[in-house]
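Colleague: The sequence and its predicted three-dimensional model are supplied below.
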Amino acid sequence: MKSIYLQFDFLNQKPCSFASPIEVLSTTDSNEIPALMEKMNEFKKEGYYLAGYLSYEAAPAFQTNYQVNDKPLIPLLWFGVFDKPRPVKPIQPAAYTTSEWKPLIKKESFIQNIETIQEYIKNKKTEQVNYTTRFEASFEGDAYTFYNQLKKNQSASYSAYLQLGELQILSLSPELFFKIDGKRIITKPMKGTMKRGFSYKEDEELKSLLYSSEKNRYENEMVAKLLKDELSTLVKANTATIEKKFEIETHPTIHQMTSTVSGELKEESSIYDWFRALFPCGSITGSPKVETMQIIKSLEDSPRDVYCGAIGYITPDNRAIFNVPIRTVQIKGNQAIYGSGSGVTSKSEPIQEYYEVIEKTKILTKEQIEFSLLESMRYENGEINHLSDHLARLKESASYFQFTYDQDNVMSEIRRFIATLQDNPPSKIRLLMSDNGKINLEAIPLEKLNSIRSKLSPQPIKKENLFLYHKTTNRSVYEQFDSKLPNGYQTTLLWNEEGHVTEFSIGNLVIEKNGHYYTPPLSDGLLPGVMRGKLLANNTLIEKHIKKEQLLEADQIFLINSVRGWIKVDLKEQEVSLNKTHLLQ
């Protein structure tokens, strides 16, 4: 049997773990939960720590009219009693494999259930329902390695790993359920989701769209009010307040809307009191709770288990912190289960709700690559050309990837470095910035280059590769082609799935036709080059989709970047399909 080990990587808390419990409190019977929580209270008073989870199906222990699936796969409650927390164990990567993640419900049935929920809303049976489904895969190997990969993928604020014998729980939750700091309790319901954009500009537009979305605000405000009402039964009179509304949090694959609700705890409130007032979290049920949980039970054909329950720990000095286990994988034997859902209101578009659920599964397969941000700049006559534009782009990408960015520190490092160059000839300055904001600079002498030979890539790039839109050290999308260039060629010209040419591997593309200069739009999948931006701003360039075949009709083809300027490109006709079009006329 596998040992017991629990690890918590919670925001603003030192990562900690618990192992070798002096006792385990666990049950599959909701009627036993009040007595077990009283026992937990006694252990807390005796100076012990408690760590574990409550499953969603534990809800009837706090309100008998809460209806849940009656065939849970795991215990309703599991808490270990520990003498003290310990440092987290070192990561020793080991192999693991997962099969394809498959939804347990068909798209048509999912949409039909959304429409059924909207009928309930129309008939005043509920105001909003958090409807969920499960995805399933086969799993083999080391669950802790899988957890650490998922943690890297999601960068979640409230992650936890629970190895409880044959059961492993990998929670990458961005959502705080509640936090108790002595006498004060804080909840932070999360409701409202938007996918990330690829470029900084698109990402900011989507974030703004989420913030101003009537549907998402309605959904979020409803849950915040519900939690405020529930807190009122647990806190001192008139202390329950909604402090912050409609804040947008950014995660690697999605933006989420949150609000903060808090209050001052009544004296001598017990662990059972906390959960009786709040569990399960309103953000994963809907409102009103009792009626909505009845609807959930009738439509969801599998138990939620730990998904949408609570995972966390309690300290002897009356401090506690629990997440809402969304973005959570549950592994038992070789079966892995992942829950995903969305909040359904009268304003919901059923097909969009389905896509939202799919969007939330991306962390399971997306592999986060370690990289640094990169800027290549021209140095001559004692200064860096277009420095402010380069730093503006660097700052935008730092914001997008949530890297630390300190403008004063960046400028200080650049000035210090330039002072060492003295009378250097024109050079390329290569600036690297790591995720912690550390800057590295080097100067590379520039060789004379009047023209360049290029070859069209043998296959298209995928526009959804976000590294096409940001200048970083992750250049695999370019290197896969440049590494196969024949002798005499210096760069690859890329094109996308729609047959539009995009950019060169080392610069932006410009085509001259009848005295006009054209460059592809960013939406085709390319880097927002500094020189490209300046030439668009002064109307030298015109944005236009350019088909591969149209390259044959160009009067001249140029590669542009801020290090080299304009470079003529020799692209042999045999590199391009002879299927000509005349859209540039």
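Modeller: Perfect, I can see it now. Since the model is a prediction, treat every value here as computed from it, not as a measurement.

Colleague: okay, CA-based contacts and neighbour counts for the rest of this
Modeller: OK.

Colleague: Pull the number of nearby residues for residue 422.
Modeller: A count of nearby residues for residue 422, using other C-alpha atoms under 10 Å, gives 10.

Colleague: Once you drop chain neighbours, what's closest to it?
Modeller: The shortest distance from residue 422 to any non-neighbouring residue, by C-alpha to C-alpha, 6 or more residues apart in numbering, is to residue 382 (7.2 Å).

Colleague: ok, now which ones touch that neighbour?
Modeller: For residue 382, the contact set (C-alpha atoms under 8 Å, 6 or more residues apart in numbering) comprises 418, 421, 422, 423.

Colleague: want to compare, so here's the second one:
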Amino acid sequence: MFQLLSSTRYDQYLLSLDWNRDDDGPCPFLLLPYHHERLVDAAKQHNWVQVTASLSYPLLKLSCLKAVHDHSSDENPTAFRIRITVSQTGEVSVSTTPLSALISDPMAPSLFNPLSDMSYDGPIVSLQIDSELTTPSIFTTTKTTHRSLYDQARARAAIPTLSPTQDVLLINENNCVMETSIFNVAFHRSSSWITPETSTGCLPGVLRRWLLSDGRIREDTKHELTRNNIINGEWVLLFNGVQGCRLGRVIDSVPRR
């Protein structure tokens, strides 16, 4: 049986960023209110009534704080990947994985402009294009522990499971870009970053939601993002709820035969 899934970040640096707040003030978890709302929305889509009735934001935050407290010490890192799962009966489970602490705003790469910025000195993710098409379903539009289609896409591209520098772009049956195996994406078109509409079957990620609300990206209402107009070497903005924003470049754009 699958569970609902969401992954965020605990990092003391986040307390210094005005945009990362909840009702208690500055928050050490990256956009945790958005994660809560997405989990509740996913529960509604799966008709998990007990979850929608019981999963409150205070409960979720307390569970995350307890997990961090249980795994923190003077010798351990002060930043963690926070993996949240919720069962059909409403049981919340939180696990932690140590991360390197942030030293800058994780949203900063979204300000990169491929037309005017001559260089980028941060880590770059190499992006291949999946050799097969992905069928959208409730398991692409909600995040769950049922992730075999993403694992299969990475396997087809011969990408190691935990590689931080490689990923694969998923394409739906209408030849439209969806996302990568772990990131939402935006391509630079008409002087701005545009991201696939949710009608493509992509996940409505928490970073995607924040970037849209802040005007840093816009939705692809004209369906410009197709397999055939991806350019080899072009920049792609990548974003998820643990890493924030990163930049990638396409290394494979050979037209499908």
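Modeller: Yes, it's here. Computed from a predicted structure; not experimentally measured.

Colleague: May I ask which of the contacts of residue 382 of structure 1 has the most neighbours?
Modeller: Compared across the contacts of residue 382 of structure 1, residue 418 has the highest neighbour count, 18 neighbours, by other C-alpha under 10 Å.

Colleague: Can you classify the counterpart of that one in structure 2 by secondary structure?
Modeller: Alignment note: residue 418 of structure 1 maps to residue 68 in structure 2; criterion TM-score structural alignment. Under DSSP: H, G, I helix; E, B strand; the rest coil, residue 68 of structure 2 falls in the helix class.

Colleague: residue contacts, residue 68 of structure 2?
Modeller: So residue 68 of structure 2 contacts 10, 80, 96 (C-alpha under 8 Å, 6+ apart).

Colleague: and what of residue 177 of structure 2?
Modeller: Residue 177 of structure 2 neighbours (C-alpha under 8 Å, 6+ apart): 169, 170, 171, 196, 200, 225, 226, 227.

Colleague: List only those of these flagged as buried.
Modeller: 169, 170, 171, 196, 200, 225, 227 (16 or more other C-alpha atoms under 10 Å).

Colleague: what's the longest helix in structure 1?
Modeller: Longest helix in structure 1 by number of residues (criterion: DSSP state H): helix 214-232.

Colleague: what do we get in structure 1 for residue 193 of structure 2?
Modeller: Matched by TM-score structural alignment, residue 193 of structure 2 corresponds to residue 517 in structure 1.

Colleague: How about the contacts made by its match?
Modeller: Contacts for residue 517 of structure 1 (C-alpha under 8 Å, 6+ apart) come out as 510, 511, 540, 541, 542.

Colleague: Show me how to select, in ChimeraX, the buried members of those.
Modeller: Buried members of the contacts of residue 517 of structure 1, defined by 16+ other C-alpha under 10 Å, are picked up in ChimeraX with:
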select :510,511,541,542
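
Colleague: one step back: for the contacts of residue 177 of structure 2, which one is nearest residue 128 of structure 2?
Modeller: residue 169 (6.1 Å; C-alpha to C-alpha).

Colleague: And the helices in the stretch 351-500 of structure 1?
Modeller: Listed in chain order, the helices of the stretch 351-500 of structure 1 (DSSP state H, counting those that start in this stretch) span residues 387-401, 407-418, 476-482.

Colleague: before we move on, back to that, what helices or strands is whatever helix or strand comes next after the longest helix of structure 1 leaning on?
Modeller: Next helix or strand after helix 214-232 of structure 1 toward the C-terminus (DSSP states H and E): strand 241-250. Here strand 241-250 of structure 1 touches helix 200-212, helix 214-232, strand 254-264, going by 3 or more C-alpha pairs under 8 Å, 6 or more residues apart in numbering; DSSP states H and E.

Colleague: Which residue numbers in structure 2 does the last one align to?
Modeller: When structure 2 is aligned by TM-score structural alignment, strand 254-264 of structure 1 has no counterpart there.

Colleague: Helices of the stretch 151-257 of structure 2, start to end?
Modeller: 206-213.

Colleague: quick one, strands of it?
Modeller: Here the stretch 151-257 of structure 2 has its strands, by DSSP state E, counting those that start in this stretch, at 166-171, 177-180, 184-189, 192-195, 217-219, 235-240, 244-250.

Colleague: Can you state the mean residue-to-residue distance of the last one versus structure 1?
Modeller: Relative to structure 1, and after both are superposed, strand 244-250 of structure 2 has an average distance of 1.7 Å to its aligned residues, where the measure is mean C-alpha distance after the TM-score superposition for structure 1.
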